[in-house]
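Fold the following and give me the result.
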Amino acid sequence: MAHTTGKTKTMPYSLAEQLRTPEEIAAYLDAWLAEAADDAASIVRALSDIAQLKDMSHVARDAGLSRESLHKALSENGNPSFATVLEVARALGVRLHAEAA
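The predicted structure follows:
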């Protein structure tokens, strides 16, 4: 549903429409890694966004976790281990990468 405010027409943002392919998912996560490199909670939030779109139950199974454990790890107060982050990334079909600062 579009909203018109004066001369500007706005549309609701749908992350699901932006993250349809593995390349789009990788670009989304890469943008978070670039913009929030010092903010682990923001990077976990990005993983959570993607996991929710991909179906948390399937991601949990592919990462070798229970759905509850994955949800807790990726929650606002979650503090997943680096191993969990790597397993979730693998389950989402993406890899983290490094570059010189």
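
use CA for all of it now, contacts and neighbours both
Will do.

Can you list the residue ranges for strands in the chain?
Under the criterion DSSP state E, the chain carries strands at the ranges 3-5, 8-10.

Those strands into TSV, with extra columns for mean neighbour count and distance to residue 69?
Compiled in TSV, the strands of the chain are given as follows (neighbours: other CA atoms under 10 Å; distance: least, CA to CA, whole Å):
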stretch	mean neighbour count	distance to residue 69
strand 3-5	9	39
strand 8-10	9	37
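
I'd like these written out as TSV, with distance to residue 18 added.
Shown next, in TSV, are these (distance: least, CA to CA, whole Å):
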stretch	distance to residue 18
strand 3-5	20
strand 8-10	16
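
Out of those strands, flag the one nearest residue 88.
Shortest distance between residue 88 and those, using CA to CA, is found for strand 8-10: 33.7 Å.

to compare against the first, here's another:
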Amino acid sequence: MPYSLAEQLRTPEEIAAYLNAWFTEAPDDATSIVRVLGEITHAKGIEQVARAAGLSRESLNNALSENGDPSFATVLKVARALGVRLHAEAA
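The predicted model follows:
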């Protein structure tokens, strides 16, 4: 059976754990973090996430594309739409 990200990320807790793993793995690689956020968004359904974030599907898709460069406000909206919050901790 092929791997399905959507099946692995059913709850906000699972999404948060996946994002935190990427923050740990590549803390300074914004491109990878945006790519992972895009993968999660597509796995959850881009239409649904865009609607919950108050964004158009097209603008969200562009922001999270390979060449996308989303604003921090967009990242926060997407995180909220996915049911997670970003937080800081001492380095």
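
Go through the strands of structure 1 and name the closest to residue 38 of structure 1.
Among the strands of structure 1, the nearest to residue 38 of structure 1 by CA to CA is strand 8-10 (32.1 Å).

Check which helices and strands the closest one is in contact with.
Contacts defined by 3 or more CA pairs under 8 Å, 6 or more residues apart in numbering; DSSP states H and E place strand 8-10 of structure 1 against strand 3-5.

list the buried ones in stretch 84-91 of structure 2?
By neighbour count on 16 or more other CA atoms under 10 Å, the buried set for stretch 84-91 of structure 2 is residue 84.

centre of the chain versus that stretch, how much separation?
How far stretch 84-91 of structure 2 lies from its chain's middle: 15 Å, per CA atoms, centre = their mean, to the nearest Å.

and it, how far apart are its ends?
From its first residue to its last, stretch 84-91 of structure 2 covers 21 Å (CA to CA, to the nearest Å).

before we move on, back to that, any idea which of the strands of structure 1 gets closest to residue 95 of structure 1?
Nearest of the strands of structure 1 (CA to CA): strand 8-10, 33.9 Å.

Count the neighbours of residue 60 of structure 2 for me.
24 (other CA atoms under 10 Å).

how much space between it and residue 91 of structure 2?
Residue 60 of structure 2 is 31 Å from residue 91 of structure 2, by CA to CA.
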